[in-house]
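> quick one, structure for this:
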Amino acid sequence: MQSYRFVVALEPTEVNAIAQKITVRISGPEAGSGIIVNKEGNTYTVLTNWHVVDTTGIYRIQTQNGASYRINSSEIKRLPNVDLAFFQFQSNRNHQPANMVPDSGKVTEGTTVYAAGWLDPDAICPQRCFQSRPGTLSVRLPNAKDGYGWIYTNIIKPGMSGGPVLDAKGRLVGINGRGIRDPRTGTTDFFAIPINTYNTYVKPSSTTPVSTISPTPSPTPTITTSPKVRYFTQPPRLTYAVATHDNIREWAVTYYFTVKLPENAGTPLQKITIEQRKGLEYIRFNLKKSFVFEGTRSKKGKRLQLKDITSDKKAKTVSLVFDPAVAPGKTITVDLQARQNPTSEGIYLFGVTAFPVGEKSRGQFLGFGRLHFYSGT
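Next up, the predicted model:
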């Protein structure tokens, strides 16, 4: 068992040095970052986002000291119901594993955090380069979809997915993963997965701090993908979310959610759910006047036929089932008719999830539609 000692906040340069030692660069069919979370003899375990390694092929990881290791996608294990995966590699060289915070559930809003990873090449950095970016945990989301329970102010760039989120003491508190852009304001919310999500899977019955996992001798049934379960080969994208009026107390307002289903999705789109995840008041919709159409708000196409449209007040979720299913390559927009905007100012988050066809289909969380309502004064 790893022991923990009391430490004071480190200098940002010290946190950066720790982040570099525990972060690996992932390249191959897709690119991203990973975290060394365990060392057991000569076996090292790396944690990353599933979307970083979900494409079949050969991946290369490079550690801080320049060592490179080959990983076949068949060796990568996905954690159930979250955007996380892990794999192992053998090495006689010494690599530093992360020191995990005992309980990321105690990390409060306003806490300083550092997000790190290997950025994809851009105009400033023509080759992949390592960066550690400071910020604060701003929102803790209950019942997080795909594990994304935190919103933080750290600015994350492509390539940093799967990298570590560290606290001011250099301890691992979360995993980078996702950014959702608000097209109305041009701002982006960035999301992370608390490390407790991983630890719960590793030691679900343990109440002691967990910083390592033992090598898995054989595939765990709970993470073996059944061939009968349908997935998107390439998931849809939530590209736009907006309300026609952002003043509070407005009546009969339309909320638009635009989703793009790529050509290589691998399967048609059968269902979409829109769940209100944040907001002081429950937004009620007039389902009889709500519908879905091809195209975007500015370029509307034909209406799509719905088999069913329902609302679950307790779950704060609207479900829309298509009949026929939406073919890959289509862009569709959900037109939800809100009975009234909320009566007080604030930000409302609506989580959008897409489901492929099939009796056993795995939903793909697409992100949050972020609507901000104002008093209008």
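
> please count neighbours and contacts with C-alpha atoms only from this point.
Fine.

> ranges for the helices of the stretch 51-200 of the chain?
195-202 (DSSP state H, counting those that start in this stretch).

> where along the stretch 1-150 of the chain do the strands fall?
23-27, 32-40, 43-48, 58-62, 68-72, 77-78, 85-90, 112-119, 129-140, 150-152 (DSSP state E, counting those that start in this stretch).

> elements contacting the longest helix anywhere in the chain?
Looking across the chain with DSSP state H, the single longest helix is helix 12-22. Secondary-structure packing of helix 12-22 (3 or more CA pairs under 8 Å, 6 or more residues apart in numbering; DSSP states H and E): strand 32-40, strand 112-119, strand 129-140, strand 164-167.

> residues contacting it, please?
35-37, 63-65, 95-98, 114, 116, 130-132, 164, 166, 168-170 (CA atoms under 8 Å, 6 or more residues apart in numbering).

> next, the angle from it to strand 129-140.
110 degrees (axes from the mean of the first three to the mean of the last three CA atoms, to 10 degrees).

> surely T63 meets T23?
Yes: in this structure T63 lies within contact range of T23 using CA atoms under 8 Å: 6.9 Å.

> with neighbour numbers in mind, choose between those two.
T23 (31 against 20; other CA atoms under 10 Å).

> now the helices and strands packed on helix 12-22 in CSV, with distance to V8 and mean neighbour count?
Shown next, in CSV, are the helices and strands packed on helix 12-22 (distance: least, CA to CA, whole Å; neighbours: other CA atoms under 10 Å):
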stretch, distance to V8, mean neighbour count
strand 32-40, 22, 25
strand 112-119, 13, 27
strand 129-140, 17, 18
strand 164-167, 11, 29
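
> mind putting those strands in CSV, distance to P209 included?
Formatted as CSV, the helices and strands packed on helix 12-22 follow (distance: least, CA to CA, whole Å):
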stretch, distance to P209
strand 32-40, 13
strand 112-119, 20
strand 129-140, 21
strand 164-167, 16
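
> one more, so I can put them side by side:
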Amino acid sequence: MRFCYELSAALIGGAAIVLVQAQFAVALTPEQVNNIAKDVTVRIDGSTSASNGSGVIIERQEGTDNIVYTVLTNWHVVEKPEQYTLRTPDDSTHVVSQIQRIPGADLAILRFRSDKSYNTVQRGNSDQLSEGQRVYFTGYPAPIQVETKRSYRFFTANIAGRLSTAKDGYALVYDGPSLPGMSGGPVFDENGRLVAIHGETESVGSGLGSAGNYGIPINTFFALQPQATNVAVRTTPTPSAPLPTRTQTPTPPPLQTAVTGQSQPGTVRLSAPPTVQSAAPVAANNSQTQATPPTVITSPARPVVAAPRPNIVLGSVSLPEYIVPTNPNQNAFAPNISKINELLQRENLTPVACTENPKVEIIGVQYTVCAAPNAARSAGRYEVRTGGF
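This next block holds a predicted model:
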């Protein structure tokens, strides 16, 4: 698969700087994607057999005595007023302590507590998906035939279509088998990143399989997440300390695009720094942020999020101080760091810690990269617009 880096800068001295560099990326093998998927896919069980589904761990928050994990799933999986539990990959069972509904889509957020360390998924960019691309989806279907309990499944599929208008957010269409109980499970791209939530299947008749599977693009979730509303907890878990208060990350100044010259607002931050294309506006005090007029960016200060205890991810490495991840709990894969270093070398940029100023900031989907300014690149914020990291 081939794609290009395209760095767009703010208008400097009335002229925009645009650079395009070729870069080859090698997709992970299905086995590698499965190893990632199996560590973040969870089973959801309700009080009745009809309330079964799947989900994916998207975030962890360090608490005083334990860790609070956030799981993304379908709303129709947990909409019934009953008790819900989660079964993690180590076969441990956890009581759901909080449920939030995402208005405008068939999505819900669940939270549970544990003193164990679980991996969190890496966020992908669903806007980059197109027909013919391979994806993978996972879940815990209901037992059939010789099976006596719900077991993990990993399926390969191809993108069949993108819907411009979609009920409940189901805009992504892909082929492949699907079974009851897999609703709410994650859909991964070829690099093992979360790009959608699986949830609907169109049947064509008994014995003929399905006409198509439908998923909700992950970018839809991040666009709607600020509108999440709490739902009455349907359990009576053991009393414990309250959920840790989450600190709101300050909104970075708007980015400039070299193509249109229009400013782009910052993006929602569950995992968070600015993303490319179709980025969701940041909600301030639950109200819609208004787009700001074009401005000249001159080396703005960027807050650096202090990362909690690093998450242990299969095949991951520790991040150097000049790379800040979108999700503070997520380590980086070695190929991603190599790709970043190759870009810095081509640009003749020397990496510096992101706490330093002045600096060049390169904003990607998964990481922000910091470097010292040079003759070609003055201090400021740049955006990886195509491919990237």
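
> tell me how they score on TM after superposing.
After superposition, the two chains reach a TM-score (TM-score structural alignment, normalised by the length of structure 1) of 0.51; 209 aligned residues with a CA RMSD of 2.7 Å.

> about what we covered before: closest to S206 of structure 1 out of the strands of the stretch 1-150 of structure 1?
Ranking the strands of the stretch 1-150 of structure 1 by their distance to S206 of structure 1 (criterion: CA to CA) puts strand 32-40 first, at 16.8 Å.

> how about the closest one, which residues of structure 2 does it hit?
Mapping strand 32-40 of structure 1 onto structure 2 (TM-score structural alignment) gives residues 53-61.

> contacts for that stretch next, please.
Against stretch 53-61 of structure 2 from outside (CA under 8 Å, 6+ apart): 40-45, 67-74, 77, 119-122, 139-141, 180-186, 244, 270-271, 329.

> one step back: okay, the strands of the stretch 1-150 of structure 1 in a markdown table with distance to F190 of structure 1 next?
Formatted as a markdown table, the strands of the stretch 1-150 of structure 1 follow (distance: least, CA to CA, whole Å):
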| stretch | distance to F190 of structure 1 |
| --- | --- |
| strand 23-27 | 19 |
| strand 32-40 | 16 |
| strand 43-48 | 16 |
| strand 58-62 | 25 |
| strand 68-72 | 28 |
| strand 77-78 | 22 |
| strand 85-90 | 20 |
| strand 112-119 | 11 |
| strand 129-140 | 10 |
| strand 150-152 | 6 |
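
> of those strands, which is nearest L269 of structure 1?
Per CA to CA, nearest to L269 of structure 1 of the strands of the stretch 1-150 of structure 1: strand 77-78, 22.9 Å.

> same for that closest one, what does it pack against?
Using 3+ CA pairs under 8 Å, 6+ apart, strand 77-78 of structure 1 sits against strand 85-90.

> just want the angle from the strand it packs on to helix 195-202.
Using the same axes, to 10 degrees: strand 85-90 of structure 1 against helix 195-202 is 70 degrees.

> and strand 85-90 of structure 1 with strand 58-62, angle?
Using the same axes, to 10 degrees, strand 85-90 of structure 1 lies at 70 degrees relative to strand 58-62.

> strand 85-90 of structure 1 packs against which elements?
Right, strand 85-90 of structure 1 is packed against strand 43-48, strand 77-78 by 3+ CA pairs under 8 Å, 6+ apart.

> report the buried residues of it.
85-88 (16 or more other CA atoms under 10 Å).

> do stretch 69-88 of structure 2 as well
Per 16+ other CA under 10 Å, stretch 69-88 of structure 2 contains these buried residues: 69-78, 83-88.

> how about the helices and strands packed on strand 85-90 of structure 1 in CSV, adding distance to L336 of structure 1?
Listed next are those as CSV, based on distance: least, CA to CA, whole Å:
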stretch, distance to L336 of structure 1
strand 43-48, 36
strand 77-78, 34
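
> nearest to K278 of structure 1, out of those?
The nearest among those, by CA to CA, is strand 43-48 at 26.8 Å.

> to which residue of structure 2 is N81 of structure 1 aligned?
In structure 2, N81 of structure 1 lands on G104 (TM-score structural alignment).

> am I right that its match is in contact with I216?
No: the criterion here is CA under 8 Å, and G104 of structure 2 misses it with I216 at 11.1 Å.

> which neighbours do those two share?
G169.

> which one of these two has more residues nearby?
I216 (29 against 15).

> could I get the contacting residues of the alignment partner in structure 1 of the more buried one?
Taking TM-score structural alignment, the alignment pairs I216 of structure 2 with I193 from structure 1. For I193 of structure 1, the contact set (CA under 8 Å, 6+ apart) comprises 147-150, 174-177.

> what is the nearest of those residues to G369 of structure 1?
Y148 (14.4 Å).

> how about that closest one, what's its partner in structure 2?
Per TM-score structural alignment, Y148 of structure 1 is aligned with Y170.

> that older thread, look up how far G147 of structure 1 lies from the match of I216 of structure 2.
Note on I193 of structure 1: its distance to G147 of structure 1, by CA to CA, to the nearest Å, is 5 Å.

> kindly report the same for F350 of structure 1.
F350 of structure 1 is 16 Å from G147 of structure 1, by CA to CA.

> what does T333 of structure 1 give?
In terms of CA to CA, T333 of structure 1 sits 26 Å off from G147 of structure 1.

> related to what we said a few turns ago, so where is the longest helix of structure 1 in structure 2?
Going by TM-score structural alignment: helix 12-22 of structure 1 matches residues 30-40.

> and if you look at stretch 352-367 of structure 1?
So stretch 352-367 of structure 1 sits over no part of structure 2, by TM-score structural alignment.

> go on, stretch 321-328 of structure 1?
Going by TM-score structural alignment, stretch 321-328 of structure 1 sits over no part of structure 2.

> closest to A9 of structure 1 out of the helices and strands packed on strand 85-90 of structure 1?
strand 43-48 (24.9 Å).

> that older thread, wait, which of the helices and strands packed on helix 12-22 of structure 1 is closest to A241 of structure 1?
Nearest of these (CA to CA): strand 129-140, 19.7 Å.
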